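Visitor: return atomic coordinates for the entry below.
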Amino acid sequence: MTQRFAETHRDTLRKIFVYLCVFSVHLCVPTLKAQSAEATMQKQGLVDVQKVDPSILVELKYSTTDNFVGKDVYGELTRAYMQPMAAQKLAEASKYLQAHHPDLRLLVYDAARPRSAQWNLWNALPDLPEKERRKYVADPREGSIHNYGCAVDLTVATKDGKPLDMGTKYDFFGELAYPSREDELLKAGKLTQKQIDNRLILRTAMRQGGFSSIEYEWWHFNALSREKAKMAFRIVD
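Guide: Predicted coordinates:
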């Protein structure tokens, strides 16, 4: 009976088998991509920042839809990786922050970024002139400091993860996010003193850890210059 049934419905069974195989592969793809991204970073010597300092909070914005692309760019990758020297600097910044503000924590929004994701971010701004686009997203052909695992985007939050008011959201494109314009924006009433004070808490801690800030984004900090990162490390692809 079983053999006769199999012979009669051989084509149908074959189709079901193929469907199940394809379906199972699709289920595994996100996990494989995540494992591949993490494995690549680990192979290149990058470390999970929360293993260096478990008190650091992490919410990778490009693993969510809460970013300027409006899409999940990283997939299942939700851990923040950096070069060991950069992760150690971040731990020093975290230590300084907690020593001076015990109820506050660093909250990481982005760290090491695969170049494939860099292309996605670059291509998400097709209407901006290239000079303007370079303010916010490094050209993937040259590589971002994020691509070398030597940059971090972050804010300051309460222990339970509520970010302090910095005057703009993360990845805000415009002068309100420019550290270089804060005095002017305060006088114009576009930023409050409290918002600037919160930014200073972040900048002070990060500088104490050995990071440098940039002109256009209050959330972005570099552990090394692009030139030094290129000499010391390889891009994460």
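
Visitor: CA only for contacts and neighbour counts going forward, please
Guide: Will do.

Visitor: residue contacts, Ser144?
Guide: 118, 137-138, 226 (Cα atoms under 8 Å, 6 or more residues apart in numbering).

Visitor: of those residues - the most surrounded one?
Guide: Gln118 (22 neighbours; other Cα atoms under 10 Å).

Visitor: just checking, that one touches Glu142?
Guide: No - Gln118 is beyond contact range of Glu142, at 10.5 Å (criterion: Cα atoms under 8 Å).

Visitor: what sits in contact with each of the two?
Guide: With Cα under 8 Å, 6+ apart, Gln118 and Glu142 have no common neighbours.

Visitor: now do the host helix or strand of Val152: which elements does it pack against?
Guide: Assigned by DSSP states H and E, Val152 belongs to strand 151-158. Counting contacts by 3 or more Cα pairs under 8 Å, 6 or more residues apart in numbering; DSSP states H and E, strand 151-158 packs against strand 104-110, helix 193-209, strand 220-222.

Visitor: who wins for proximity to Ala93 among the ones you listed?
Guide: helix 193-209 (4.1 Å; Cα to Cα).

Visitor: for the comparison step, fold the sequence that follows:
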Amino acid sequence: MRELVIFFVLFLLGSCSPVQEKEHVEDETNVTIIFSDSLRQKTDFKPAPLYAIDSLEKKIITAGLVNIQTLIPDIIVDVRYSTPNNFMQRDMYGSLARIYLQPSVAEDLQKSQSALKEIDSTLSLYVYDGVRPRSVQQYMWDILEMPIHEKTKFVSNPKNGSLHNYGAAIDLTIADSSGVPLDMGAEYDDIRKIAYPRYEKAYLDSGLLTQYQVANRELLRKVMKAGGFWNIQTEWWHFNRYNRAKARELFEIVE
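Guide: Here you go, the predicted model:
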């Protein structure tokens, strides 16, 4: 009889809150296991590094210029002067990974992108450079070892202020659906005369440029003209939106 009473008391104790607490613990354990499994499945996942805005970019933003990708999300950006892959063969911009232009110039660039998409929706403008603060321009001018008459073909004298310094000029090309730049017969920042639009016919006649390469350059000029830009005669990739006098009237140089 005494054993029966003990059994009955233990049965009552076992049917009360301690069991519920145990079930609650098991639920928490299950949640933890599921969470751990989820983490285990994502061990190869690495979050993208946070983008840090440095002093150069802060200067550009403070001057009122805009990141072109906020206005033209499908445009491709490759900031070459943030790498050694340019004719200066050194990093000029540091961590800058965005292209900035004056707001009105960015809006006109959007027109050029739209004009290109109307011709071929698989193509996109592919941008190398936009605003270039004069402090960077000065550094480029100082270290570029060329005779003055040659140097001014590729880097404007910072005393005068270039259209890049105003955020009113842009360097770019066209890319295909895979994001690969079209063949222009000369790479970006190529200082050889084969990159000069003024010599295209001569190079075409000699066979050093193909009709396909020239046609790609002509397409770039056509769609940029739709946004009000024009090409210079020593760089197939460089387009101005305003002349220097108009840029000076409308904008301030980004120092």
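
Visitor: quick revisit: any chance of the helices and strands packed on strand 151-158 of the first structure in JSON lines, plus mean neighbour count and distance to Ala86 of the first structure?
Guide: Putting those into JSON lines (neighbours: other Cα atoms under 10 Å; distance: least, Cα to Cα, whole Å) gives the following:
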{"stretch": "strand 104-110", "mean neighbour count": "23", "distance to Ala86 of the first structure": "13"}
{"stretch": "helix 193-209", "mean neighbour count": "19", "distance to Ala86 of the first structure": "9"}
{"stretch": "strand 220-222", "mean neighbour count": "23", "distance to Ala86 of the first structure": "9"}
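
Visitor: distance check, the aligned partner of Leu60 of the first structure in the second structure against Lys58 of the second structure.
Guide: Aligned by TM-score structural alignment, Leu60 of the first structure pairs with Val79 of the second structure. As judged by Cα to Cα, to the nearest Å, Val79 of the second structure and Lys58 of the second structure stand 17 Å apart.

Visitor: and for Pro181 of the second structure, the neighbour number?
Guide: If we define neighbours as other Cα under 10 Å, then Pro181 of the second structure has 18 of them.

Visitor: sorry, that was for Ile34 of the second structure
Guide: Based on other Cα under 10 Å, the number of other residues close to Ile34 of the second structure is 12.

Visitor: show me what contacts the alignment partner in the first structure of Tyr93 of the second structure?
Guide: Using TM-score structural alignment, the equivalent of Tyr93 of the second structure in the first structure is Tyr74. Tyr74 of the first structure is in contact with 62-64, 117, counting by Cα under 8 Å, 6+ apart.

Visitor: mind putting the residues you listed in a markdown table, neighbour count, distance to Ser180 of the first structure and secondary structure included?
Guide: Supplementary listing: these in a markdown table, determined by neighbours: other Cα atoms under 10 Å; distance: Cα to Cα, whole Å; DSSP: H, G, I helix; E, B strand; the rest coil:
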| residue | neighbour count | distance to Ser180 of the first structure | secondary structure |
| --- | --- | --- | --- |
| Tyr62 | 23 | 26 | helix |
| Ser63 | 19 | 29 | helix |
| Thr64 | 17 | 29 | coil |
| Ala117 | 16 | 28 | helix |
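
Visitor: the residues you listed: which two are farthest apart?
Guide: Among the contacts of Tyr74 of the first structure, Thr64 and Ala117 lie farthest apart (Cα to Cα), at 13.2 Å.

Visitor: spit out the residues that contact the two alike.
Guide: With Cα under 8 Å, 6+ apart, Thr64 of the first structure and Ala117 have common neighbours 73-74.

Visitor: next secondary structure after the helix ranked longest in the first structure?
Guide: The residue-count maximum for a helix in the first structure (DSSP state H) belongs to helix 10-43. Where DSSP H and E defines the elements, the next helix or strand beyond helix 10-43 of the first structure is strand 47-48.

Visitor: with that, I have no additional questions.
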